[in-house]
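S.K.: This is the structure alone, sequence omitted:
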């Protein structure tokens, strides 16, 4: 602990050292512009397989986020969320545990450019990336799509949250070390409605445009429970683990209870489908609620030892010979909140 009587050391700028040289970075975007790859090494062949796997996992997570958002129902409109709706994006960022916020800025962007040039300059300003004469082919489509989504959201009187947003993953390979961050830009469509209605991204006449936005930067941590996705991206759509991951993200958006596993008492080893009476098991998931509810297997109650929002410790006390799913009902709930994906039986404890 610092000594309160100790005199502070005066901080001064270090002398210039010719041996300290900033590395050159090379970059490329995917087709939609939502993933940026950057490296200090121009030769991609030197990137190790483990780093490639980490970067490939970002593609899978982005695909799962997109599908979860566009297949979740917006309670305000009773229709699926739009791709650029900020509300489900924020819920995934806040609830998934994959994002650690490092900066938060309120930014204002003004420009007299129009059309494609406006879109390119806006993306450059947000990324802090001067591409010079280089093209950002995706910029126009991205900005125009966000503008159209903003108009739809701002004109919907049933929406209390009228923000649009977008996320760009930045995958950097810096001197042999992979670093992944996520840039999230969102703006209030009500406050920017006039600008959005003018449509600077498509308008070709001279105009001065000002947008007020929030720019948040996150450190992105790949989820440990996604296994081997990067090695076979073409097969993830049929993967049970991938579908489970999408359901997990949808549960974050909707607040719906999601059961991801039933394990032994260690919380890691999957329980057999033939449970044993008197043995302790743990149900793992999300949105179980803080108050104790009930668990049933084939109409037989399971004894609950402890109950939290993401884990339930339980013990079956009675043999159940007919295979059935475990049903979870939250406290004060009349209907079943969630069921296991697998069916179970309960065997009597060996004498």
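M.R.: Sure thing, it's come through. Bear in mind the structure is a predicted one, so any value in this text is a computation, not a measurement.

S.K.: CA only for contacts and neighbour counts going forward, please
M.R.: Noted.

S.K.: buried ones in the helix or strand containing residue 150?
M.R.: Element membership of residue 150, judged by DSSP states H and E, is helix 139-154. The neighbour-count check on helix 139-154 (16 or more other C-alpha atoms under 10 Å) flags 139-144, 146-151, 153-154 as buried.

S.K.: same check, this time on stretch 56-74
M.R.: By neighbour count, with 16+ other C-alpha under 10 Å as the criterion, the buried positions of stretch 56-74 are 56-62, 64-70, 72-74.

S.K.: just checking, which of those residues belong to strands?
M.R.: Within the buried residues of stretch 56-74, membership in strands is found for 73, 74, as judged by DSSP state E.

S.K.: quick check, residue 250 in a helix?
M.R.: Yes - inclusion of residue 250 in a helix is indicated when DSSP: H, G, I helix; E, B strand; the rest coil is applied.

S.K.: Can you tell me the closest non-neighbouring residue to it?
M.R.: In space, and not counting its chain neighbours, residue 250 is closest to residue 68: 5.1 Å by C-alpha to C-alpha, 6 or more residues apart in numbering.

S.K.: The one you found contacts residue 247, doesn't it?
M.R.: Yes - counting by C-alpha atoms under 8 Å, residue 247 is a contact partner of residue 68 at 7.2 Å.

S.K.: Scan this protein for its longest helix.
M.R.: Ordering each helix of the chain by length in residues (DSSP state H) puts helix 49-70 first.

S.K.: Show me what that helix packs onto, helices and strands only.
M.R.: Using 3 or more C-alpha pairs under 8 Å, 6 or more residues apart in numbering; DSSP states H and E as the contact criterion, the neighbours of helix 49-70 among helices and strands are helix 86-95, strand 177-188, helix 240-254.

S.K.: ok so, going back, need the buried residues of helix 139-154 in a markdown table (columns: distance to residue 320).
M.R.: Output for these, formatted as a markdown table (distance: C-alpha to C-alpha, whole Å):
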| residue | distance to residue 320 |
| --- | --- |
| 139 | 59 |
| 140 | 60 |
| 141 | 57 |
| 142 | 55 |
| 143 | 57 |
| 144 | 58 |
| 146 | 54 |
| 147 | 57 |
| 148 | 56 |
| 149 | 52 |
| 150 | 54 |
| 151 | 56 |
| 153 | 51 |
| 154 | 54 |
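
S.K.: Looking at those residues, which one is closest to residue 164?
M.R.: Ranked by distance to residue 164 (C-alpha to C-alpha), the buried residues of helix 139-154 are led by residue 150 at 5.8 Å.

S.K.: Presented hereafter is structure B, for comparison with structure A:
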């Protein structure tokens, strides 16, 4: 008898619990986030599809990194050689690059306050044009080297290579760069903008992954991730200031803040904006994982860790207007790379 009563009560309670859950969901107020200018270098996408730009950036950067390995590219970036100075040199390189990023961010916010938010359109636009030209040329030459190496070397082959490079490749890339720069300045089409952001991000991630040695890479990624925390979360952080100025944010009253903290209200997270820097550093880490370990599985595991980290960050956007996209994803990615690399080395 008691078991029957218990079962009956349990069955009847389920609809009540579901109704209560639905009522809570319906009562929860959704706060729309202020839109930011279309010229901000962010990839805009539906929340459910957020892994897509990350996967695309990782895959294309990985392909370019792979071609670089086949072509035998050996360029050590950084101000100090890790071959001579080891981890200490990498640490110094990372500190210098992070300091440069910090300095440039404060310079930008200074000019924004002096000249207005519109100046960023030209800063971002011409930076994208510059990166598009030189980095596309860099990887196009690498792909050409791989193709031409399939044939025995002759003077005629070298002549064909030079003509293809300087008479065809350079003008074509220049036209492409100018066209993308023009579209960046003139169009508000989300798909066009997303293409430009994705293209520049995986080019940047690939080239950083190719030229930066291990310790320099790790120091840069950790340093930039920590800087990202400050720049986005601190009220005087340059990225937070730029977003606030761009969206004309009004200060939330204390009642709304308390409701956000308690979960009574939440921000709308149906649409996301992933920064170009986030995609670039994600693809940098996966490219490094592929080049240094030479293991495709490790690269895939790192990419999965990054996607999981991004998903965790997105959950926090319900109570925060903006969050740094790097720290959780990068730290999970680095940990995954080192652990899986260690396991793979031990097993071999």
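M.R.: Happy to help now that I have it. Note that the coordinates shown come from a computational prediction; the quantities given were computed from them, not determined experimentally.

S.K.: Need the TM-score between these chains.
M.R.: Between these two chains, after superposing, the TM-score reads 0.20 (TM-score structural alignment, normalised by the length of structure 2); 112 aligned residues with a C-alpha RMSD of 6.4 Å.

S.K.: how far off helix 49-70 does whichever helix or strand comes after the helix holding residue 150 of structure 1 point, in degrees?
M.R.: Using DSSP H and E, the helix or strand that directly follows helix 139-154 of structure 1 along the chain is strand 163-174. With axes from the mean of the first three to the mean of the last three C-alpha atoms, to 10 degrees as the criterion, the two stretches strand 163-174 of structure 1 and helix 49-70 enclose an angle of 170 degrees.

S.K.: what helices or strands is strand 163-174 of structure 1 leaning on?
M.R.: In this structure, strand 163-174 of structure 1 packs against strand 35-39, helix 86-95, helix 139-154, strand 177-188, with contacts taken as 3+ C-alpha pairs under 8 Å, 6+ apart.

S.K.: on that earlier part again, among the helices and strands packed on helix 49-70 of structure 1, which comes closest to residue 285 of structure 1?
M.R.: Between the helices and strands packed on helix 49-70 of structure 1, helix 240-254 lies closest to residue 285 of structure 1; by C-alpha to C-alpha that is 8.2 Å.

S.K.: packing partners for the helix or strand that comes right after that closest one?
M.R.: Past helix 240-254 of structure 1, further along toward the C-terminus, the next helix or strand under DSSP H and E is strand 258-264. When contacts are defined as 3+ C-alpha pairs under 8 Å, 6+ apart, strand 258-264 of structure 1 packs onto helix 240-254, strand 281-286, strand 338-347.

S.K.: Just want the angle from strand 258-264 of structure 1 to strand 338-347.
M.R.: 20 degrees.

S.K.: Quick one: name whatever helix or strand follows strand 258-264 of structure 1.
M.R.: Moving toward the C-terminus from strand 258-264 of structure 1, the next helix or strand (DSSP H and E) is strand 274-276.

S.K.: Buried residues, that following strand. List them.
M.R.: For strand 274-276 of structure 1, burial by neighbour count (16+ other C-alpha under 10 Å) applies to 275, 276.

S.K.: helices or strands up against that strand?
M.R.: strand 338-347.

S.K.: returning to that earlier point: between the helices and strands packed on strand 163-174 of structure 1, which one is nearest to residue 297 of structure 1?
M.R.: That would be, of those and by C-alpha to C-alpha, helix 86-95, which comes in at 29.3 Å.

S.K.: The closest one to strand 177-188, inter-axis angle?
M.R.: Computed by the same axes, to 10 degrees, the angle between helix 86-95 of structure 1 and strand 177-188 is 140 degrees.

S.K.: Enumerate residues external to helix 86-95 of structure 1 that contact any of its residues.
M.R.: Counting by C-alpha atoms under 8 Å, 6 or more residues apart in numbering, helix 86-95 of structure 1 makes contact with 65, 69, 81, 99, 161, 163-166, 186, 249, 252-253, all of which sit outside it.

S.K.: one more time with 6 Å, if that's ok
M.R.: If you take C-alpha atoms under 6 Å, 6 or more residues apart in numbering as the criterion, helix 86-95 of structure 1 is touched by 99, 163, 164, 165, 253.

S.K.: Just give the nearest non-adjacent residue to the first one, would you?
M.R.: What that stands for is residue 99 of structure 1. The spatially closest residue to residue 99 of structure 1, leaving aside those adjacent along the chain, is residue 220, at 4.8 Å (C-alpha to C-alpha, 6+ apart).

S.K.: Around the one you found, count how many other residues there are.
M.R.: With neighbours defined by other C-alpha atoms under 10 Å, the count for residue 220 of structure 1 comes to 21.

S.K.: picking up where we left off before, my guess is the residue nearest to residue 250 of structure 1 contacts residue 251. True?
M.R.: No - the pair residue 68 of structure 1 and residue 251 fails to qualify as a contact (C-alpha atoms under 6 Å) at a distance of 8.9 Å.

S.K.: show me the contacts for residue 219 of structure 1.
M.R.: Applying C-alpha under 6 Å, 6+ apart, one finds that residue 219 of structure 1 lies in contact with 99, 100, 181.

S.K.: Please name the residues that touch the first one.
M.R.: By C-alpha under 6 Å, 6+ apart, the residues touching residue 99 of structure 1 are 93, 218, 219, 220.

S.K.: Provide a list of residues in contact with the second one.
M.R.: Contacts of residue 218 of structure 1 were listed using C-alpha under 6 Å, 6+ apart, and they are 99, 100, 101, 102, 181, 182.

S.K.: Could you pull up the contacting residues of the second one?
M.R.: Under the criterion of C-alpha under 6 Å, 6+ apart, the contact partners of residue 100 of structure 1 comprise 218, 219.

S.K.: Reduced to three states, what does it come out as?
M.R.: Reducing the assignment to helix, strand or coil with three-state DSSP, the entry for residue 100 of structure 1 is strand.

S.K.: Please identify the buried residues of stretch 221-235 of structure 2?
M.R.: When burial is assessed from 16+ other C-alpha under 10 Å, stretch 221-235 of structure 2 yields the following buried residues: 221, 222, 223, 224, 225, 227, 228, 229, 230, 231, 232, 233.

S.K.: element containing the fifth one, please.
M.R.: Element membership of residue 225 of structure 2, judged by DSSP H and E, is helix 214-233.

S.K.: So which of the contacts of helix 86-95 of structure 1 is surrounded by the most neighbours?
M.R.: Neighbour counts for the contacts of helix 86-95 of structure 1, by other C-alpha under 10 Å, peak at residue 164, which reaches 26 neighbours.
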